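K.L.:
how does the following fold in three dimensions:
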Amino acid sequence: TEIIERHWAAMTRWMNYLTDANPNGLWMNKRGNDFGDWLSIKADTPKDVLATGYYAYDASLMARMARATGRLEEATKYDALFEHIKSAFNTAFVTSDGKIKGGTQTSYLVGLRFNLLPAALRPLAAQHLVDDIKAKDNHLSTGFVGVGYLCPTLSDTGNNDVAYKLLLNDTFPSWGFSIRQGATTIWERWDGWTPDKGFQDVGMNSFNHYSLGSVGEWLYGHVAGISTDPNSPGYKRIIIAPHPGPGLTFANATYDSVHGRIVSNWKTEAGRATYDVTVPANTTATVSLPVSDAKNIQENGRSAFQSPGVTFVRQEGARAVFSVGSGTYKFTTSAK
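P.N.:
The predicted structure follows:
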């Protein structure tokens, strides 16, 4: 929490600056350069939707940091600010059937990812997001802001298959399209080069630019499923929650945490799924596997319920959740 302590006063001043300029909860004033969802493809996300969404997100982060540093009164203050912005967001931008102003993929991602929608509207907004992707022949349209939230939000809303479709596309616009053109790095623009138009504006057309590479977080955090428990940061308590999907038969991932190497590998073969997990010394992990009945899971050739170091925690819908200590584990089950 040292970094929070060091910058708390500055962050507080920033939030006061936004709130003083936008007392009604919508970030309409003092938005600076206001680039919006930069370099999106044929999708103009309203900048007031983006700005207000991030204003709410900032408030939620401030509340979390306040709690982490024992500032309980300020946490309550920022919780209230978040609810104020959320209410204003819904009144101004959201319809009764879950449509969000602009109707772009990024508009829906802001509402869903930042928890700005009432529970009843979340599945409707998620369906609108999927519908827009399908209307674009199963292609994305997000720019710098939306692209990092696209696949994680799809997976988290029960649309993992759509996320995989976007990942594996090789027609424009997609990551695979640039690979087909010989790319070995991430481009700044989806259309940095196209067969019909050639190169984009030479004044701003990097071919080695992080930007759209934020999909890498989804590859690690969802496909392989490696993340840290937000209540025990720094990978002291690890979460392993792989999300296999159509088009891939295996995924191998490692992450060198401060405690040691974390491994999450999976493969599907001959009607079986195998999950290899390594948890470093002096840590624990929650392992969530996409299996509807935990009794069908084996670990190292025996029932997971009888395996040393493995404790069944709960069944969460179609996922079985276990707690494990440090060590290496091989879970097997019938492939879905």
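K.L.:
please count neighbours and contacts with C-alpha atoms only from this point.
P.N.:
Fine.
K.L.:
now do the helices in the stretch 201-336 of the chain.
P.N.:
For the stretch 201-336 of the chain, the helices defined by DSSP state H, counting those that start in this stretch cover 215-218.
K.L.:
quick one, strands of it?
P.N.:
226-228, 237-240, 250-257, 260-269, 272-279, 284-289, 298-299, 302-303, 310-316, 319-324, 327-334 (DSSP state E, counting those that start in this stretch).
K.L.:
closest one to A75 among those strands?
P.N.:
strand 226-228 (22.4 Å; C-alpha to C-alpha).
K.L.:
packing partners of the closest one?
P.N.:
strand 237-240 (3 or more C-alpha pairs under 8 Å, 6 or more residues apart in numbering; DSSP states H and E).
K.L.:
for the strand it packs on, what is the distance to the chain centroid?
P.N.:
Distance of strand 237-240 from the chain centroid (C-alpha atoms, centre = their mean, to the nearest Å) equals 16 Å.
K.L.:
who touches it?
P.N.:
Defining contact as C-alpha atoms under 8 Å, 6 or more residues apart in numbering, one finds that strand 237-240 is touched by 224-229, 264, 277, 279, 283-288.
K.L.:
which two among the residues you listed are spaced furthest apart?
P.N.:
A224 and T283, at 18.7 Å, using C-alpha to C-alpha across the contacts of strand 237-240.
K.L.:
I179 is nearest to which of the strands of the stretch 201-336 of the chain?
P.N.:
It's strand 250-257; of the strands of the stretch 201-336 of the chain, that one is closest to I179 (C-alpha to C-alpha) at 19.1 Å.
K.L.:
contacts for the closest one?
P.N.:
Residues outside strand 250-257 that contact it (C-alpha under 8 Å, 6+ apart) are 220, 223-224, 226, 234-235, 244, 261-268.
K.L.:
give me the buried entries from these.
P.N.:
220, 223-224, 226, 235, 244, 262-268 (16 or more other C-alpha atoms under 10 Å).
K.L.:
any chance of these in TSV, plus distance to L168?
P.N.:
Shown next, in TSV, are the buried ones among the contacts of strand 250-257 (distance: C-alpha to C-alpha, whole Å):
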residue	distance to L168
Y220	16
V223	13
A224	16
I226	21
Y235	30
P244	13
I262	26
V263	23
S264	21
N265	19
W266	18
K267	17
T268	18
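K.L.:
I have a second one here; can you model it like the first so I can compare?
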Amino acid sequence: MNAIYRAFTAQIMAEVSHVLNYFDKEKEYKKLFSLIKDFIQEKYVSNINGKFNLLTKTADNVDKSFQGYSFVDNSQTGLLWFLKLHLYSDKSQKDSAIQVLKTSIENNGQTIRTNMPENSLAVGFLGINILLPTLSEIHLNDTAYNLLLSDENPSWLLAVKNGATTLWERWDSYTKEKGISPDAMNSFNHYAYGSIAEWLYSQMLGIKVDPTNQKYPIIISPVIDTGEKYNDQERIKHVSGFLETIYGQVAVEWKSNDKVMTELTIDIPVNSEALLKLDSASAKNLGLLKDTNDSTDTFDLKLGFGKHSFKN
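P.N.:
Prediction:
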């Protein structure tokens, strides 16, 4: 993770330098990022016989963490950062990394991770904050929703099933079978796994605010749940919420059925505009898109301030 965070820092500093018009510094940080990317490609990426592997264990010759967790190659955390930071060499390698990550999460027949359930996460503090956002970025929204609805260990809903009213430091801080975990660092009021809230607001509600976007600082692009039922949790078909922004309160409510949006209400604050972005199927179902063709994936609509309602 040292190399990953160094690359991440270089990427952030390049962006900061650009905003501040320090273009020489921006160039330096981009060069540093490129050097780190080359290092990661050389040390951690294996393409033997055309098969992609991210050597998150064997490249550093380590077996366990200080807390006793076993390291593995193709770890979900490593793959997520690899994809988030665009550390892949080309589209083919990106697609391979996505497939390896998807296979790890699905864990069909528990053949990839023998001690963990199907459709399950395998990340801790260093991967949880980018887990669902990165899955959405690489167009695996159904996978993200599956993880959100999972109630086996490890998952957010496992804690809920065990009576939690706060977020825990460990996935299994308490279970009905084993009681309170005897491990060290076992807080029952911890922030880390609450980072899922970013995804709930930016993807599920679809509220994205970017003050540097002079044309559309507010973008509304809700991602509905189109997954198939796989446990005793119902799929999500109704979401409502709001976000307090520097422009005022932005509120979104949507309902869906048969994998398309059926109702959508948006409230934009005074003196503001927003850009609504929907998938073409939902836009057509809401009556916003009359004529379409197979090449049309998304629908955009400019919204002024006030309440806007669309219904099938």
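K.L.:
which two in the contacts of strand 250-257 of the first structure are spaced the farthest apart?
P.N.:
The span of these, defined through C-alpha to C-alpha, is set by G234 and T268 at 30.5 Å.
K.L.:
of all the strands of the stretch 201-336 of the first structure, which lies closest to T171 of the first structure?
P.N.:
Closest to T171 of the first structure of the strands of the stretch 201-336 of the first structure is strand 250-257 (C-alpha to C-alpha; 22.7 Å).
K.L.:
where do the helices of the stretch 51-200 of the second structure begin and end?
P.N.:
Using DSSP H, counting those that start in this stretch, helices in the stretch 51-200 of the second structure cover 76-84, 91-106, 125-137, 141-149, 156-161, 196-199.
K.L.:
right, so of those helices, which gets closest to K176 of the second structure?
P.N.:
Comparing the helices of the stretch 51-200 of the second structure by C-alpha to C-alpha, helix 156-161 comes nearest, at 9.3 Å.
K.L.:
what lines up with S195 of the second structure in the first structure?
P.N.:
Under the alignment (TM-score structural alignment), S195 of the second structure pairs with S214 of the first structure.
K.L.:
contact partners for that match?
P.N.:
V147, G148.
K.L.:
same thing with K178 of the second structure?
P.N.:
Contacts of K178 of the second structure by C-alpha under 8 Å, 6+ apart: none found.
K.L.:
now it: how far from I48 of the second structure?
P.N.:
In this view, K178 of the second structure and I48 of the second structure are 43 Å apart by C-alpha to C-alpha, to the nearest Å.
K.L.:
likewise L35 of the second structure?
P.N.:
Look at L35 of the second structure and I48 of the second structure: by C-alpha to C-alpha, they are 23 Å apart.
K.L.:
compare those two (neighbour count), which wins?
P.N.:
Neighbours per residue, other C-alpha atoms under 10 Å: of L35 of the second structure and I48, the larger number sits with L35, 13 against 8.
K.L.:
tell me which element the more buried one is part of?
P.N.:
If you go by DSSP states H and E, L35 of the second structure is part of helix 23-44.
K.L.:
report the mean deviation for that helix after fitting onto the first structure.
P.N.:
For helix 23-44 of the second structure, the mean deviation from the first structure after alignment is 1.1 Å (mean C-alpha distance after the TM-score superposition for the first structure).
K.L.:
and V258 of the first structure? What does it align with in the second structure?
P.N.:
Using TM-score structural alignment, V258 of the first structure sits opposite I246 in the second structure.
K.L.:
of the contacts of strand 237-240 of the first structure, closest to T69 of the first structure?
P.N.:
Taking C-alpha to C-alpha as the measure, T69 of the first structure lies nearest D229 of the contacts of strand 237-240 of the first structure, at 17.5 Å.
K.L.:
secondary structure class of whichever residue in the second structure pairs up with S60 of the first structure, three-state.
P.N.:
Here S60 of the first structure is matched to Q11 in the second structure, going by TM-score structural alignment. In three-state terms, and counting by DSSP: H, G, I helix; E, B strand; the rest coil, Q11 of the second structure is helix.
K.L.:
mind checking how far Q11 of the second structure is from K284 of the second structure?
P.N.:
The value you get for Q11 of the second structure to K284 of the second structure, if C-alpha to C-alpha is used, is 39 Å.
K.L.:
can you tell me the centre-most residue of the first structure?
P.N.:
Centroid-nearest residue in the first structure: P152, 3.4 Å away (criterion: C-alpha atoms, centre = their mean).
K.L.:
wait, what's in contact with the residue lying closest to that residue once chain neighbours are set aside?
P.N.:
Nearest residue to P152 of the first structure in three dimensions, chain neighbours excluded: W218, at 5.6 Å (C-alpha to C-alpha, 6 or more residues apart in numbering). For W218 of the first structure, the contact set (C-alpha under 8 Å, 6+ apart) comprises G148, C151, P152.
K.L.:
which position in the second structure pairs with the last one?
P.N.:
Residue mapping for P152 of the first structure onto the second structure gives P133, with TM-score structural alignment as the criterion.
K.L.:
before we move on, the earlier item: and the helix holding L35 of the second structure, what other elements does it pack with?
P.N.:
Helix 23-44 of the second structure sits against helix 2-19, with contacts defined as 3+ C-alpha pairs under 8 Å, 6+ apart.
K.L.:
okay, the angle between the helix it packs on and helix 125-137?
P.N.:
For helix 2-19 of the second structure against helix 125-137, the angle by axes from the mean of the first three to the mean of the last three C-alpha atoms, to 10 degrees is 60 degrees.
K.L.:
any chance of the contacts of W218 of the first structure in JSON lines, with distance to K136 of the first structure too?
P.N.:
Listed next are the contacts of W218 of the first structure as JSON lines, based on distance: C-alpha to C-alpha, whole Å:
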{"residue": "G148", "distance to K136 of the first structure": "19"}
{"residue": "C151", "distance to K136 of the first structure": "16"}
{"residue": "P152", "distance to K136 of the first structure": "19"}
